[in-house]
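Enquirer: sequence? don't have it. structure:
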């Protein structure tokens, strides 16, 4: 996959060698080979889940696009900042991505792989560009104490080691991982937890497709009505032909040519008894459960957990999107902001989330009617700093 490195205006001529990514020279190479970085293969999960299963695809997109839509607010000493180099970096992390696409990629990798890696390109110790790395190309290198001391980035049969220790500024790589009770370095993705349901759903779909391709005929039994039993050679030949030509989803429903003395007796369950549709819906609900997405939002029929789509959408944002957004913002802020100064924090701006406008409006009314609270206490209750700090900032608050 080709990579892109765009220098900021006026800087490329001065320090071209300091602007290049350590992993950049490797990314132009393509070829076979994929490092195994978790017990389950990332490529297989991405193909079977995100690329082939519509419910996984939609669940990942709902969560990732929601995280990308959440505005981030930068505060310093209780006051919000409208203009700051850190905000400029997040708004345009590199020559290709925007803040939205950067956050979407991080959230999507966490959903599919359980891990997300962000590479920092620095100029004179100051953060200049951010790039999201594919999780299957990154491997943690533990040190003597067991904690990570470097990351190996592999592509096209070549490997580059990126030490975590930086001479100045933040570490060159930020690693975000979902909680994994059985691994010290790699996270557990929701897609891994949903793998059984994913296999059931995909297999049921493949079986149904095979039946449709072969006239939807069920299986049965061969009954021999000849004067004497089959010889060993005849029995083995018949068994081999059945296994090779009529067994498995690929051969489901294929017509069979019977020899003398053989009779076909249908034994398979009817489609109603097998009830593939309900089995697929149950597997789809389990997939939605693993990703924290209300089944109603994925179009799964027969689920009446939520009264309406508005409640389901609010549950998605409150229980899944906002916690993930807050975690990503906290990780990015703790990693990058110390390079820009002390006292800076990065967090989601809940007042700008359209899905929460009803809740925020109700909160503002309740807090505004609380006469026993001071003005600064009311501001703190809705997530703002003291008025004196806000008046020193560049953003007004009314």
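Expert: Cool, the structure landed. What you are looking at is a predicted structure, and each value in this text was computed from that prediction instead of being measured. Residues are numbered from 1 along each chain as shown.
Enquirer: drop to CA atoms for contacts and neighbour counts, all remaining ones
Expert: OK.
Enquirer: I figured residue 298 was touching residue 53, is that so?
Expert: No. Counting by C-alpha atoms under 8 Å, residue 298 does not reach residue 53; the two are 11.9 Å apart.
Enquirer: got any residues that touch both of those two?
Expert: Here residue 298 and residue 53 have no joint contacts, going by C-alpha atoms under 8 Å, 6 or more residues apart in numbering.
Enquirer: distance from stretch 360-367 to the middle of the chain?
Expert: Offset of stretch 360-367 from its chain centre (C-alpha atoms, centre = their mean, to the nearest Å): 33 Å.
Enquirer: now do the SS call for residue 38.
Expert: coil (DSSP: H, G, I helix; E, B strand; the rest coil).
Enquirer: now do the buried residues in stretch 262-277.
Expert: residue 276 (16 or more other C-alpha atoms under 10 Å).
Enquirer: now the strands: where do they sit in this structure?
Expert: Listed in chain order, the strands of the chain (DSSP state E) span 72-76, 79-81, 115-123, 126-133, 138-142, 148-155, 158-163, 173-177, 220-224, 262-266, 344-348.
Enquirer: alongside the first one, take a look at this:
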């Protein structure tokens, strides 16, 4: 603002325009009356914790393999590469692959970002992943377009990592193009409502779920007497520990109960709706998260498959592409790639699997050794042969047989 505008009192205040929820909360900016949602409190809700655990544990439990493309268009596991052991067994000297992958996924779902320092050997191969807490990392884009990461150390110093030294996972790319947004930030009003309902339930529990009421006296009481009576009544009868106490009133006093409870205000129904909204925010089917109000045998099985197709598969693809770009140099990406094996989550029960194996075996696209490998059984001699149905032959073979018969 210029000097003359300040002199004449024509002051103009700029409106905060920032996608950073922390900055908006600091200046008092709120969205829809809810403002910034604390990810730690929001992820502590039972349904939110269930959704985060389901996604992180299921996706960390499935194999994350390093494959090498073959000349015939197939793939082989690149077990000799150091990165294969990082993804399968030990991510570093002190943490297993499952622990690191689970930690990264939990951070991704709660804060929208997950970081891990990459350790390289002299051959340009990733040999370890060291996860870093999201709150200790500040990402910034340089003028060159590259991203630099400033990491806070436990001793108070800072460490700078370049783009090639950091594995950065993002849930949904934010407006700045550098950091990600979590489901809690995107659906913050839903989580704020659920937190408010949780606080209200705690207050009702603290009062022993007693409805509100009024002490009615035939004559007026003084202010001090009324306050003392109210304090004594609250100390004696209010609270879960005082439930069941005998109430004795004298002086013509009557206690009139106000008929207000959780069901009358549809409080329980609103909490159920909030739980469903949280499941929608994470993309987890309700029955998988433990909400079984409308569960049946058929829809439970279908929702278990929907979890893999609609939730885990997109999340796996997001992580695979980030890992391929960060853990494999450009030349290595021509032959190597990282991919999750989600087939085990879609095979179904024993009967369904064996029926699928039978069809694949009889129609000739599965061999016994391939089937045994999926069931964690060793290969057998001659188990790599494929069957061909008698009524199905190649066109050239049919022409040859026809010519032989005519001759």
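Expert: Sure, I can see it. Please read these numbers as outputs of a predicted model, since none were measured by experiment.
Enquirer: hmm, back to that, adding distance to residue 387 of structure 1, write the strands of structure 1 out as JSON lines.
Expert: Shown next, in JSON lines, are the strands of structure 1 (distance: least, C-alpha to C-alpha, whole Å):
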{"stretch": "strand 72-76", "distance to residue 387 of structure 1": "13"}
{"stretch": "strand 79-81", "distance to residue 387 of structure 1": "9"}
{"stretch": "strand 115-123", "distance to residue 387 of structure 1": "36"}
{"stretch": "strand 126-133", "distance to residue 387 of structure 1": "31"}
{"stretch": "strand 138-142", "distance to residue 387 of structure 1": "46"}
{"stretch": "strand 148-155", "distance to residue 387 of structure 1": "43"}
{"stretch": "strand 158-163", "distance to residue 387 of structure 1": "44"}
{"stretch": "strand 173-177", "distance to residue 387 of structure 1": "35"}
{"stretch": "strand 220-224", "distance to residue 387 of structure 1": "79"}
{"stretch": "strand 262-266", "distance to residue 387 of structure 1": "80"}
{"stretch": "strand 344-348", "distance to residue 387 of structure 1": "18"}
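Enquirer: I'd like to know which of the ones you listed is closest to residue 248 of structure 1.
Expert: strand 220-224 (13.6 Å; C-alpha to C-alpha).
Enquirer: average gap between that closest one and structure 2?
Expert: Strand 220-224 of structure 1, aligned to structure 2 and superposed, deviates on average by 5.2 Å (mean C-alpha distance after the TM-score superposition for structure 1).
Enquirer: quick one, that strand and strand 262-266 angle?
Expert: Interaxial angle, strand 220-224 of structure 1 versus strand 262-266 (axes from the mean of the first three to the mean of the last three C-alpha atoms, to 10 degrees): 150 degrees.
Enquirer: ok now strand 220-224 of structure 1, how far from the chain's centre?
Expert: 49 Å.
Enquirer: ok, residue 140 of structure 2 - contacts?
Expert: 147-149, 178.
Enquirer: of the residues you listed - the most surrounded one?
Expert: residue 149 (21 neighbours; other C-alpha atoms under 10 Å).
Enquirer: what residue in structure 1 is paired with that one?
Expert: Matched to structure 1 by TM-score structural alignment, residue 149 of structure 2 sits across from residue 151.
Enquirer: trace residue 47 of structure 2 over to structure 1, please.
Expert: Using TM-score structural alignment, residue 47 of structure 2 sits opposite residue 55 in structure 1.
Enquirer: and for its match, the neighbour number?
Expert: 22.
Enquirer: repeat for residue 343 of structure 1
Expert: With other C-alpha under 10 Å as criterion, residue 343 of structure 1 counts 11.
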